[in-house]
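>>> sequence and predicted structure, then a few things I'm wondering about:
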Amino acid sequence: MVCVREAVGQGPETEAWQDKPAKLARKDRDARWTVKYAKAKQPTVTPTSAATRSHDIAIPMFGYKNHAGIDRPHGFIRRWTVTSASSHDGAQLRNVVAKDNTASTVWADSAYRSKRNEEWLERNGLTPDIHQKKPKGKPMSETMSKANGRRSKVKSAVEHVFARQKDETLRQNHRGRAKLKIGMANIAYNMLPYVWHQGRTASA
């Protein structure tokens, strides 16, 4: 991700509003802007063809991120943290991975792949199985593509957690309030797999 305005909320207007507490209270001085890149599909130019091709699009986003560590067998959010949208995902790995995991393997997106993170996982008895990044200016090798595909099959089982929350608009004017609201959303989500697992074990 690319931060497009790191100092949002700290500009001259903030100082000018010091004598207007009501107006200043409505300004979010903790959130940040970032740009998220995604793939978009569009029809090919051939009139008789129904094929599509994908291209990158940049989506500006303002607010906060919910970083979560999810239990693979049961789908529970075990640990989470909240940062501004411009914060790098990889720096939050140790804040969302529980050291007392009963399993040792940790799956994550390529943003979390770094020598520092892998060394931290290994020091804590955990095995990193993190997506590999595509080499700059080079196509991804078949071996790397297959390895990432294997990882994606595991990660896809927990992607619905974020799919459920991504469309929920978070409008707060303080990181503390944002953290509280995201935390409540995480707790509420955990009730869904809990009820499902309880239903499986209930006597007929």
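Nice, thanks for sending it over.
>>> all contacts plus neighbour counts: C-alpha atoms, from now on.
Noted.
>>> pull the residues that contact stretch 86-99.
Residues from elsewhere that reach stretch 86-99 (CA atoms under 8 Å, 6 or more residues apart in numbering): 1-3, 6, 32-34, 67-69, 78-81, 111-114, 117, 120, 124, 126.
>>> from those, which ones fall inside helices?
Using DSSP state H, the subset of these located in helices is Asn117, Trp120.
>>> near the residue nearest to Val35 when sequence neighbours are not counted, how many other residues are there?
Once flanking residues are discounted, Val35 sits nearest to Pro60: 4.4 Å by CA to CA, 6 or more residues apart in numbering. Residues near Pro60, counting by other CA atoms under 10 Å, number 13.
>>> just to revisit the earlier point, which among the contacts of stretch 86-99 count as buried?
Those of these that meet the buried threshold are 2-3, 32-34, 67-69, 78-81, 111-113, 117, 120, 126, by 16 or more other CA atoms under 10 Å.
>>> what's the spacing between the biggest helix by length in the chain and its chain's center?
Secondary structure of the chain per DSSP H: the longest helix is helix 175-201. Here the centre of helix 175-201 is set off from its chain's centre by 16 Å, with CA atoms, centre = their mean, to the nearest Å.
>>> what comes up buried for that helix?
Of the residues in helix 175-201, Arg175, Ala178, Lys179, Ile182, Gly183, Asn186, Tyr189, Asn190 count as buried by neighbour count, 16+ other CA under 10 Å.
>>> ok, and here's another one to check against it:
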Amino acid sequence: MGLSSGDKVPDEKTVWSFREKLTNNQTIEKTFVLFRDVLNAKGLILNEGKMVDATFATAPIQRNTREENKQIKDGDGAALWNNKPHKKRHKDIDARWTQKGGQNYYGYKNHTKVDAKSKFIDCYKVTDASVHDSQPLEDLLDENDKGQPLYGDSAYTGANQDDVIENAKMINQVCERGYRNHPLTEEQKASNREKSSVRSRVEHVFGFMEQSMHGIKVWSALV
């Protein structure tokens, strides 16, 4: 890019603002696809297996009244604060609350499909945080995945998910889940350990986002 260590570079919020413009005019999705296609053409996405998982993107907690929150949940949040445009610019009516592992999260969820060997993100879908990990699975898979194994944790088990994977003509390598009065057998546990040795690589991707990119979060700012 022609930059040296002594040159001035845009700060974090400037980069965020630019990315928001790309997102709002849907350029970011086109850019992602172009970048992915270049990686594919150069053989850097190996297509020998895919991993799916989801992670939270936290957003600033909104201080709304009970009535305002109800209106937002009812899908009519856009009608709020129209007489207070400055306040409205700071309001997020799409983020939602959810709980996982006894901890509360507010914001969004980033669902990703990652190439198992290269660990490049192949496809992604963003939802509010309350959407279950497995719900966007069908949107993440495409015809190029045919014949490849698909690795995921036990959140992706169930008849519906099995059908999605079968329809995509992928090899189901999702970890099995035990249930009350139907615990996993030793054979199933051993199979899960083998699958997890590949599936766990997706955590490296999220770990990079959290550590090297200083977290996955959503900013609220004046536009």
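Happy to help now that I have it. In this text, all values refer to a predicted model and were calculated from it rather than measured experimentally.
>>> from Asp53 of structure 2, how far off is whatever residue of structure 2 lines up with the residue nearest to Val35 of structure 1?
Here Pro60 of structure 1 is matched to Asn104 in structure 2, going by TM-score structural alignment. Applying CA to CA, to the nearest Å, the value for Asn104 of structure 2 to Asp53 of structure 2 is 19 Å.
>>> ok, Thr185 of structure 2 next?
Taken as CA to CA, the span from Thr185 of structure 2 to Asp53 of structure 2 is 24 Å.
>>> which of these two has more neighbours?
Just comparing Thr185 of structure 2 and Asp53: by other CA under 10 Å the higher neighbour count belongs to Asp53, 23 against 10.
>>> state which strand of structure 1 is the longest.
When structure 1 is parsed with DSSP state E, its longest strand is strand 52-70.
>>> tell me which strands and helices that strand is in contact with?
Judged by 3 or more CA pairs under 8 Å, 6 or more residues apart in numbering; DSSP states H and E, strand 52-70 of structure 1 is in contact with strand 32-43, strand 77-84, helix 93-96.
>>> who wins for proximity to Gly11 of structure 1 among those?
Nearest to Gly11 of structure 1 among these is strand 32-43; the distance by CA to CA comes to 12.6 Å.
>>> same for the closest one, what does it pack against?
Against strand 32-43 of structure 1 (3+ CA pairs under 8 Å, 6+ apart) you get strand 2-5, strand 52-70.
>>> if I look at the match of Pro60 of structure 1, how far off is Ala129 of structure 2?
Distance of Asn104 of structure 2 to Ala129 of structure 2, computed by CA to CA: 10 Å.
>>> ok, Pro136 of structure 2 next?
For Pro136 of structure 2, the distance to Ala129 of structure 2 equals 12 Å [CA to CA].
>>> looking at the two, which is more packed in?
Per other CA under 10 Å, whichever of Pro136 of structure 2 and Ala129 has more neighbours is Ala129, with 25 against 18.
>>> what about the helices in structure 2?
Here structure 2 has its helices, by DSSP H, at 12-24, 27-41, 66-73, 85-88, 137-140, 159-167, 186-199, 202-211.
>>> so which of those is nearest Val174 of structure 2?
With CA to CA as the measure, helix 186-199 is the member of the helices of structure 2 nearest Val174 of structure 2 (7.2 Å).
>>> ok, and the closest non-adjacent residue to the residue mapped onto Gly125 of structure 1 from structure 2?
Under the alignment (TM-score structural alignment), Gly125 of structure 1 maps onto Lys169 of structure 2. Spatial nearest neighbour of Lys169 of structure 2, excluding adjacent residues (CA to CA, 6+ apart): Lys146 at 5.0 Å.
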